[in-house]
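Trainee: below are the sequence and a predicted model for it; my questions follow.
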Amino acid sequence: MSMFCHQCQEALKNVGCNVRVGVCGKTSEVANLQDLLIYILKGVAEYNQQARKAGLNQPKTDRIIWDGLFSTITNANFSDESICNRIEQALEERDAIKQMLVEKGLLADRAYPDFATWAGQHSDFLTKSVDQQVGILATENEDVRSLRSLVLFGLKGMAAYAEHALNLEFKSDEIADFTERALLAIEDDSLSVDDLINLVLETGKYGVDVMALLDEANTTSYGHPEMTEVEIGVRDNPAILVSGHDLKDFEELLEQTEGTGVDVYTHSEMLPANYYPAFKKYEHFYGNYGNAWWEQRSEFDSFNGPILFTTNCIVPPRESYADRVYTTGATGYPGFKHIPDRAEGQKKDFSAIIEHAKRLPAPTEIETGKIVGGFAHNQVTQLADQIVDAVKTGAIKKFFVMAGCDGRMKSRGYYSEFAEQLPQDTVILTAGCAKYRYNKLPLGDINGIPRMLDAGQCNDSYSLAVIAMKLKEIFNLNDINELPIEYNLAWYEQKAVIVLLALLYLGVKDIKLGPTLPAFLSPNVAKVLVDNFGISGITTVEQDMSAYMAQ
């Protein structure tokens, strides 16, 4: 059995993984089951759109759709059992909504597509998952397939952010409704290429909305991120390392580890938890351990304690530490212990991982010192007068948005070199794990303003958009592209896709995207992005730097 998956930057030969095991380590069985899960979620959307119009939508339906999409993001869930459970749940929800509509006499009388009617059992899932109509290759036209992929992968990123917000009891019915409408639209053969291009931009619009919602959820719950020096050494206590993005999970773990003698460290995309005021009261929250997600196979060995994945960024583990990795939420991996979702009105139970930590030695130190972050929009707004003055006096000539994802390819060394070679009168605005390519470089400051301003996680790219819009207002400009801001973005997975679509919706042009352009962009769709938005791939540091500084 083989698969076809082209959703991440590491897609085989920059075409797509069509082998037994993908580059990320996902098996073809899991990849195909994930395709089937999305297929059935379209069936849930089919009936829930009717229920929603009648005012009968149930909150659990929104969670099922968002969690299902989230579990198919690259490096989130490698467990066929976990994905099969979600397929069963989606089938049950789809059929329950349909039955409710029938009982109320509200079911529309029309022919329904296969994803709304297929009624297989668990034993049928693998066979159905390789049905030609289930996966992305069911769309034969390359350009239509490319645009549908852009929307679908944007929806996956959107779902991740929506679920984080939902965990903090923040929700938007408009975003939920759009998610369903878009899932159905990418199955609608009556839509033209122009219609699909408009749908891509509409996806970007809701990408802005969902990141604004999550920003509100995070800052209302934990305060605005503030400039913070983060410890990157270790203490001599047993500890738990937390990776991923979910701040609610992080909060509940901190609460439950308090007074136990177990320290808590962040890893990779959880680093920005250090910037939130609400978490600073916990004395056992010590700092950050390690670097970007792809280095975990060496860093988890030396950490010695258990690791908790709250979201994606799992790499198939070494045997030496596999028995001390835990997953929760949308994540899963065969053999990893899974911490169940919180019951209604209750907290997750992290007692198993806490007791595990107590039996293990303290982390081995791999570096010392501190790194600085916490420059989300509220903190930067407080520095606005200094920044504006630095721009007006010429102390700051340009800002470079270098947000996005890190990854394993050696070509990503480009971003470290680019940061090192930037002129001293430039400032980097960053968010996401791309920062690990340069956040420990001695870049210095300009009149007390650090030359690298880290806004936080990938979803905090919203902060960078808010900062740009604020500067546009301060300088009384008509177009965001008139600002002295350049965009040199790195991408890896689908949350970066929704960030890109959000920037396009906001009208940002001339974005460089690397280390490769997405495999799911057909030549014609890539040309549309080039012609209308000026998107281009990276070349060499010298060529790109010269082009940027000449503008």
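Mentor: The structure has been received and is ready for your questions.

Trainee: could you use CA atoms for every contact and neighbour count after this?
Mentor: Noted.

Trainee: show me what counts as buried in the helix or strand that contains residue 127.
Mentor: Following DSSP states H and E, the helix or strand that holds residue 127 is helix 125-129. Using 16 or more other C-alpha atoms under 10 Å as the test for burial, helix 125-129 gives 125, 126, 128, 129.

Trainee: take a look at this one as well, against the first:
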Amino acid sequence: MSMFCFQCQETAKNQGCTVKGVCGKNDTTSNLMDVLIYTLKGISIWGLKNYELGHDIKKYGRFISKGLFTTITNVTFDDERVSELIREALTIRDYAKEEFLKSFAEKTGNEFTETVHDSAVWTGSTTQDFLFKSTEVNILSTTPDEDKRSLRELLIIGLKGIAAYAEHAYVLGYEDDSVYIFFMNALKSTTEDLAQETMLDFVIQAGKVSVDTMALLDKANTETYGNPEITKVNIGVRNNPGILISGHDLKDMQELLDQTQGTGVDVYTHGEMLPANYYPAFKKYDHFVGNYGNAWWKQNVEFEQFNGPILMTTNCLVPPKDSYKERVFTTGNVGFPGVKHIPD
């Protein structure tokens, strides 16, 4: 078994992917993601200690949200991207540690001597370091108790979903510290040997926080772009050059429409970006033509047939065929080796 991932409905035999993800993710990427999650737990430990001393934890919460989102299925397949995030996570974790140690000493007059979990202190710098660490921290190594392990991973998978909502709200200028605090408390709890009842309480709480964060995202979207309207969506094409955009990030949609306005280039949505057609703010763009194609899993056929550039803004990227790979662009957390990435 070179990997273990069971976070989505695509998983092999409804049990778990152990050689390569059905989504296309290889074992190296999967193992690096395990290490990224592990390091986010370390950030959470020090972040909470800073919170208890009155420090602002937004910088930690934002990165945790970004890190969790990156590990969602069909977001990134790029090993170097994940490795770089681990390095960044270690830097942020160590900054949080130093911030706490300094404040603790100033407040108490003593040095902090408590033992902390390994996720808060381990270190590494190369991809090989991270892959070696993955053998110690992968999902199956956390505990032999299957019930506890399942609750622990169910919580983490729930956090990933919350992070997706939180990330999309944040790019529009909306965030809630209580979501970040829950991320930290929940991730910290996965480093502890808790009773099953306590673990279940965290899972149930994740459901509530998920609804609250979804409401935050709805507020962000509707206050920025208006309330979605029942809309007849054009599914035809015009003769102009066109760009296809997929994913969930409405801010990327807005920026693409602004940058292409008046250029003679049409814009079409695909898959998850279909709802953009319903927002009043986007209806003012006469070069926003409508929706092209069908569901995300038909990319290999529909992207091949589409003759223009394709922009992937969030999850639901399928490993592209060589026949159209050079026309695919990623942005945000999305990544694939050899595909051009547009920084935020």
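Mentor: Nice, I can see it. Quantities reported herein were computed from a predicted structural model and do not represent experimental measurements.

Trainee: any idea what the TM-score is?
Mentor: Once superposed, chain against chain, the TM-score is 0.96 (TM-score structural alignment, normalised by the length of the second structure); 339 aligned residues with a C-alpha RMSD of 1.3 Å.

Trainee: distance to residue 419 of the first structure for the buried residues of helix 125-129 of the first structure - can I get that in JSON lines?
Mentor: Formatted as JSON lines, those follow (distance: C-alpha to C-alpha, whole Å):
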{"residue": "125", "distance to residue 419 of the first structure": "47"}
{"residue": "126", "distance to residue 419 of the first structure": "46"}
{"residue": "128", "distance to residue 419 of the first structure": "48"}
{"residue": "129", "distance to residue 419 of the first structure": "44"}
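
Trainee: what about the helix holding residue 127 of the first structure, how far off from the second structure?
Mentor: Helix 125-129 of the first structure: mean distance to aligned residues in the second structure after superposition is 3.4 Å, counting by mean C-alpha distance after the TM-score superposition for the first structure.

Trainee: what helices and strands are in contact with that helix?
Mentor: Helix 125-129 of the first structure sits against helix 28-53, with contacts defined as 3 or more C-alpha pairs under 8 Å, 6 or more residues apart in numbering; DSSP states H and E.

Trainee: run through the residues that contact the equivalent of residue 88 of the second structure over in the first structure.
Mentor: Aligned counterpart of residue 88 of the second structure in the first structure: residue 89 (TM-score structural alignment). By C-alpha atoms under 8 Å, 6 or more residues apart in numbering, residue 89 of the first structure lies in contact with residue 64.

Trainee: quickly find the element holding residue 89 of the first structure.
Mentor: helix 80-103.

Trainee: how far away from the center of its chain is that helix?
Mentor: How far helix 80-103 of the first structure lies from its chain's middle: 26 Å, per C-alpha atoms, centre = their mean, to the nearest Å.

Trainee: quick one, that helix and helix 28-53 angle?
Mentor: Between helix 80-103 of the first structure and helix 28-53, the angle comes out at 20 degrees (axes from the mean of the first three to the mean of the last three C-alpha atoms, to 10 degrees).

Trainee: mean deviation of the helix or strand following helix 80-103 of the first structure from the second structure?
Mentor: Next along the chain after helix 80-103 of the first structure, taking DSSP H and E as the criterion, comes helix 114-117. The superposed helix 114-117 of the first structure is, by mean C-alpha distance after the TM-score superposition for the first structure, a mean 0.7 Å from where its aligned residues fall in the second structure.

Trainee: any idea what residue 199 of the first structure aligns with in the second structure?
Mentor: Aligning on TM-score structural alignment places residue 199 of the first structure opposite residue 202 in the second structure.

Trainee: who are the contact partners of its match?
Mentor: 155, 186.

Trainee: quick one: it and residue 157 of the second structure, what's the gap?
Mentor: Going from residue 202 of the second structure to residue 157 of the second structure by C-alpha to C-alpha, to the nearest Å gives 12 Å.

Trainee: same thing with residue 201 of the second structure?
Mentor: 15 Å.

Trainee: swap in residue 149 of the second structure?
Mentor: Here the distance between residue 149 of the second structure and residue 157 of the second structure works out to 12 Å (C-alpha to C-alpha).

Trainee: cool, residue 128 of the second structure as well?
Mentor: Taking C-alpha to C-alpha, one finds residue 128 of the second structure at 26 Å from residue 157 of the second structure.

Trainee: and those two? Which one has more around it.
Mentor: residue 157 (20 against 12; other C-alpha atoms under 10 Å).

Trainee: map that one onto the first structure.
Mentor: Using TM-score structural alignment, residue 157 of the second structure sits opposite residue 153 in the first structure.

Trainee: so its match makes contact with residue 499?
Mentor: No. With contacts counted by C-alpha atoms under 8 Å, residue 153 of the first structure stays clear of residue 499, the gap being 10.9 Å.
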